[in-house]
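Undergrad: Next come a sequence and a model predicted from it.
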Amino acid sequence: MEKKKVAFYTLGCKLNFSETSTIARNFTEEGFDRVEFSEKADIYVINTCSVTENADKRFKSIVKQAQKVNPDAFVAAIGCYAQLKPEELADVNGVDLVLGATEKFKITHYLNDLSKNDYGHVHSCEIEEADFYVGSYSIGDRTRAFLKVQDGCDYKCTYCTIPLARGISRSDTLENVLKNAKEISDQGIKEIVLTGVNIGDYGKGEFGNKKHEHTFYQLVTALDKVEGIERLRISSIEPNLLKNETINFVAQSRTFVSHFHIPLQSGSNEILKLMRRRYQCELYVNRVRQIKETMPHACIGVDVIVGFPGETDEHFLETYNFLNELDISYLHVFTYSERDNTIAAEMDGVIPNKVRAKRSKMLRGLSAKKRRAFYESQLGSYRTVLFEGENKEGYIHGFTENYVKVKTPWDPSLINTLHEVELTKIDDDGLVRFEFVKEKKLVEL
């Protein structure tokens, strides 16, 4: 009997990618063949995101994409949007099944004969029931693996739906994280990215237990000892949870790389207060200073939201100037969009969309300037590059440990390998060229 085929599409964050990958392995273990989303499949699973309005809108077009390839295919929606607005997704033409936060990991239990339904069937829990932890990691999709260590969030930022979509903060056991990390490295993957909703809050147990079994610092020190791992990268971490002990450890660790991504959201203390963020700009400055003092070559990425209710021109300029003067490397700019059931959606001082777009454009321009300056500061330095697996217009790309993106003419033998290089020049497309370095020369420097 021919195996049923399943295909996956993931929207949103690294955490979603790690969970999609784990769910895909469950399908494989139950006898399904995984194929690309562009290929004909019997089941299409779409892992949704609801952080921005754009992610919501993309869902319908992805369903249409699947139906175009196979109109008779069974379409299932999982993930954050599926938890927040299950009925809305169930109403989309072609959707057969919608699973919420706790149900998505048991998706194969909900598949019967795979016949198309007249309407989307919803299985969604109250988010308070999402109080257990399911570990996951991505493997085989990319050169690096995303390892989930934590889920949910106890913070109450006024613009965010994540606590409604993913529930309370809870973590994997240290033992299981180390086991998963070893499984990943045993498969020849060179880099692991730690991911979660609020990874700095690592250590909180299941069932609403607020006691930390282990701290984030204990997690990174234990992972650094796992044999076979070449590189570990910390994904986004809140500035108030990134402690100096962690920064100092990364600076001298065996495997952790000098790259941090730290959400700021606003460079105005007034706006941070309206957002209910748990720090002020002064703390953020101290974190950046500590990183740069211990690792002058470190790359620092920043999340920032523009157009939040009440953000005047003065507030925005405060943010712009704050970021301009800060020794950071790039920005991820988010244009604020109203989300249902959030406090911010009810706030006064709504910013017109045109103004939001203008501010977003200004910060994207600043990001390009910051990235260029950071790349220029790295020219002439010796770095280690991990090469990706894709042929892009005759070039292979890779990233240094401190997240400088490099390129060289396509050479398949470089895929998933680490090489010492000297960064030599910035190309017209903004990427960095390099020369391979022999071991001996590196030692002499």
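TA: Perfect, thanks for sending it. Because the structure is predicted, anything quoted here is derived from the model rather than measured.

Undergrad: use CA for all of it now, contacts and neighbours both
TA: Noted.

Undergrad: list the helices and strands the helix ranked longest in the chain packs on?
TA: Longest among the helix segments of the chain by residue count, using DSSP state H, is helix 353-378. Other helices and strands packing on helix 353-378, by 3 or more CA pairs under 8 Å, 6 or more residues apart in numbering; DSSP states H and E, are strand 299-306, helix 313-325, strand 330-335, strand 418-426.

Undergrad: These into TSV, with extra columns for mean neighbour count and distance to E238?
TA: TSV is the format used below for the helices and strands packed on helix 353-378 (neighbours: other CA atoms under 10 Å; distance: least, CA to CA, whole Å):
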stretch	mean neighbour count	distance to E238
strand 299-306	22	10
helix 313-325	16	17
strand 330-335	20	15
strand 418-426	18	30
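
Undergrad: Using CSV, lay out those together with distance to F74.
TA: CSV is the format used below for these (distance: least, CA to CA, whole Å):
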stretch, distance to F74
strand 299-306, 37
helix 313-325, 46
strand 330-335, 33
strand 418-426, 41
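
Undergrad: Spatially nearest residue to L89, not counting backbone neighbours?
TA: In this structure, L89 finds its nearest non-sequential neighbour in A82, 6.7 Å apart by CA to CA, 6 or more residues apart in numbering.

Undergrad: shouldn't the one you found be in contact with V95?
TA: No - A82 lies out of contact with V95 (CA atoms under 8 Å); the separation is 11.4 Å.

Undergrad: hey, what's in contact with both of the two?
TA: Any residue near both A82 and V95 by CA atoms under 8 Å, 6 or more residues apart in numbering counts here, and that gives L89.

Undergrad: can you give me the strands for the stretch 151-300 of the chain?
TA: Assigned by DSSP state E, counting those that start in this stretch, the strands in the stretch 151-300 of the chain fall at 170-171, 191-195, 231-234, 259-265, 299-306.

Undergrad: here comes the other one, which I'd like you to weigh against the first:
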Amino acid sequence: MKKKVAFYTLGCKLNFSETSTIARGFQEDGFDRVEFSEHADMYVVNTCSVTENADKRFKTIVKQAQKINPEAFVAAIGCYAQLKPEELAAVDGVDLVLGATEKFKITDYINDLTKNDFGEVHSCEIEEADFYVGSYAIGDRTRAFLKVQDGCDYKCTYCTIPLARGISRSDTLQNVLNNAAEISAKGIKEIVLTGVNIGDYGKGEFGNKTHEHTFLDLVKALDRVEGIHRLRISSIEPNLLKNETIDFVSQSNSFVPHFHIPLQSGSDDILKLMRRRYMSSLYIDRVNKIKETMPHACIGVDVIVGFPGETDEHFLETYHFLNELDISYLHVFTYSERDNTAAAEMGGVVSKQVRNKRSKMLRGLSVKKRRAFYEGQLGKTHQVLFEGENKEGYIHGFTSNYVKVKSPWNPALVNTLHEVSLTEIDEDGLVRLEFEKSFTEV
């Protein structure tokens, strides 16, 4: 009988792409992959260190695995496993903890899956994480996350990612193109480019800081890969999103008009404390440039509330900045202290109550912004890629510019592209489509 392995991924698209590649390695070694809710001989949890909540969820997930099979071998990998391996190893039921480089060779570290009395740790010094491992994730038949870059050379005062993932380094252009072609050959219609700092694409391995290729080179090359219907840039720093890239996307065959650009704060005082590499004026320039070339483009924004030293005035500066900006939605993060970061030592600590209040205000603003963006798309025709799940009698999909739509469930629509006219927003905030009236298959 084949051994069964199950995976649980916390955190970002990059983690999902790496989990998927690691899972394929298990399957090549003779394991059967099953859902995390099923009985398995081994459970692997890919951890995240960005938020306090992701840290806490780890224990809950391990308990879930033990409840399904108390004898199962449990391994922890990922960012939290690199930062605090001993802490994870001490969690009841954990047998193995692997750091940033070891996770890609996980099957080398497991024996007959006999449980250990104590969690075994194999974790490198992060300086040793100087080589690149490519990966991609296929979650359903419609979209894949393709990793093109790893690590970060920035020193933002709140962030643990450089400590968890090491220096900035990239896949070779040819490898990325090969992976993209492989994904396309599986019938997947959309690829989302992912990494820690993808705008920094081109830095090689072993600390080589010369860019053999730029992010623009990557974008241009991917646009020529046959069979890819859609390419989406996940998250890119505003200082690395160049005019040339925006211009190219506006004329592209495959790249969609959707950008996700971290802001973190609309206050220049706070941006300086965060050690971000731009001021708010540059961010305005990026948004204006996108909207000039692609008025229908969707722009998502990351923002952190409750950073040390953020006064009411600073927060209102951020709120008004975002309110006046032509953006489409927000990802709001409530600041949480992370060990070994400069921000954790700063004064001016904002109370949890105030952090939560500010977070709620910005989430409300996000709802308003998304609604306004959706309303601005009504009466227009867009291309929708439909996904594969039946959710309460509806099938969902996204336009190229990231408007979420729904239509009565029809299995024939799964993984198909249709030209649709957007006519009405339903009570849940999504654009509702009636198949007979508004669909033309592409």
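TA: Cool, the structure landed. Keep in mind that what you see is a predicted model, and the values were worked out from it rather than measured.

Undergrad: Send over the TM-score of the superposed chains.
TA: TM-score for the superposed chains, counting by TM-score structural alignment, normalised by the length of structure 2: 0.98, backed by 440 aligned residues with a CA RMSD of 1.0 Å.

Undergrad: Tell me which of the helices and strands packed on helix 353-378 of structure 1 approaches Y395 of structure 1 most closely.
TA: Ranking these by their distance to Y395 of structure 1 (criterion: CA to CA) puts strand 418-426 first, at 14.8 Å.

Undergrad: mind checking how far Y394 of structure 2 is from V405 of structure 2?
TA: Y394 of structure 2 is 10 Å from V405 of structure 2, where distance means CA to CA, to the nearest Å.

Undergrad: what's near enough to touch T194 of structure 2?
TA: With contact set as CA under 8 Å, 6+ apart, T194 of structure 2 has these partners: 13-14, 145-149, 233-235.

Undergrad: Filter the residues you listed down to the buried ones.
TA: Using 16 or more other CA atoms under 10 Å as the burial test, these include 13-14, 145-149, 233-235 as buried.

Undergrad: Make CSV out of those and add distance to T172 of structure 2.
TA: As requested, the buried ones among the contacts of T194 of structure 2 are arranged in CSV below (distance: CA to CA, whole Å):
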residue, distance to T172 of structure 2
K13, 20
L14, 17
F145, 17
L146, 13
K147, 11
V148, 8
Q149, 9
I233, 18
S234, 19
S235, 20
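
Undergrad: Mind checking which of those land in strands?
TA: For the buried ones among the contacts of T194 of structure 2, the ones inside strands are 145-147, 149, 233, with DSSP state E as the criterion.

Undergrad: ok, the residue mapped onto N269 of structure 1 from structure 2 to K368 of structure 2 distance?
TA: Superposed on structure 2 with TM-score structural alignment, N269 of structure 1 falls opposite D268. Spatial separation of D268 of structure 2 from K368 of structure 2 under the definition CA to CA is 24 Å.

Undergrad: Equivalent analysis for G309 of structure 2, please.
TA: 27 Å.

Undergrad: what's the answer for E237 of structure 2, then?
TA: Separation of E237 of structure 2 from K368 of structure 2 (CA to CA) stands at 24 Å.

Undergrad: same thing with R230 of structure 2?
TA: 28 Å.

Undergrad: ok, those two, which is more surrounded?
TA: For R230 of structure 2 versus K368, neighbours defined as other CA atoms under 10 Å are more numerous around R230 (18 against 15).

Undergrad: can you pull the contacts of the more buried one?
TA: Remark: with contacts taken as CA under 8 Å, 6+ apart, R230 of structure 2 is in contact with 189-191, 254-256, 400.

Undergrad: So which of those residues is the closest to V62 of structure 2?
TA: Nearest to V62 of structure 2, judged by CA to CA, of the contacts of R230 of structure 2 is I191 at 31.1 Å.

Undergrad: sorry, back to before: let's verify the residue nearest to L89 of structure 1: helix, strand, or coil?
TA: With DSSP: H, G, I helix; E, B strand; the rest coil as the basis, A82 of structure 1 sits in helix.

Undergrad: I'd like the distance between it and A76 of structure 1.
TA: Plainly put, A82 of structure 1 is 10 Å away from A76 of structure 1 if you go by CA to CA.

Undergrad: And S253 of structure 1, by the same measure?
TA: In this structure, S253 of structure 1 lies at 42 Å from A76 of structure 1, with CA to CA as the measure.

Undergrad: the more surrounded of the two?
TA: A76 (27 against 16).

Undergrad: I figured that one was touching Y44, is that so?
TA: Yes - when contacts are counted by CA under 8 Å, A76 of structure 1 is listed as touching Y44 (6.2 Å).

Undergrad: could you list every residue that touches the match of N269 of structure 1?
TA: Per CA under 8 Å, 6+ apart, neighbours of D268 of structure 2: 279-280.

Undergrad: go with 6 Å
TA: In this structure, D268 of structure 2 makes contact with M279, judged by CA atoms under 6 Å, 6 or more residues apart in numbering.

Undergrad: wait, what's in contact with A77 of structure 1?
TA: Here A77 of structure 1 is in contact with 45-46, 98 (criterion: CA under 6 Å, 6+ apart).

Undergrad: What about these, which one has the most neighbours?
TA: With neighbours taken as other CA under 10 Å, the top of the contacts of A77 of structure 1 is V98, carrying 30 neighbours.

Undergrad: In the stretch 201-350 of structure 1, what residue spans correspond to helices?
TA: 216-223, 244-252, 269-275, 281-294, 313-325 (DSSP state H, counting those that start in this stretch).

Undergrad: got the ones you listed as CSV, with distance to K60 of structure 1 columns?
TA: Shown next, in CSV, are the helices of the stretch 201-350 of structure 1 (distance: least, CA to CA, whole Å):
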stretch, distance to K60 of structure 1
helix 216-223, 38
helix 244-252, 42
helix 269-275, 30
helix 281-294, 39
helix 313-325, 34
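
Undergrad: Between the ones you listed, which one is closest to F132 of structure 1.
TA: Closest approach to F132 of structure 1 among the helices of the stretch 201-350 of structure 1 is made by helix 216-223 (19.2 Å; CA to CA).

Undergrad: what sits up against stretch 256-264 of structure 2?
TA: So stretch 256-264 of structure 2 is contacted by 232, 235-237, 297-304, 400-401 (CA under 6 Å, 6+ apart).

Undergrad: Closest one of those to T107 of structure 2?
TA: Distance from T107 of structure 2 was checked for each of these by CA to CA. The minimum falls on S235, at 31.2 Å.

Undergrad: Next, count neighbours for the nearest residue to the closest one once chain neighbours are set aside.
TA: Once flanking residues are discounted, S235 of structure 2 sits nearest to H260: 4.7 Å by CA to CA, 6+ apart. H260 of structure 2 is surrounded by 22 other residues when neighbours are defined as other CA under 10 Å.

Undergrad: And the longest helix of structure 1 against structure 2, how far off on average?
TA: Between helix 353-378 of structure 1 and the aligned residues of structure 2, the post-superposition mean distance stands at 0.3 Å (mean CA distance after the TM-score superposition for structure 1).
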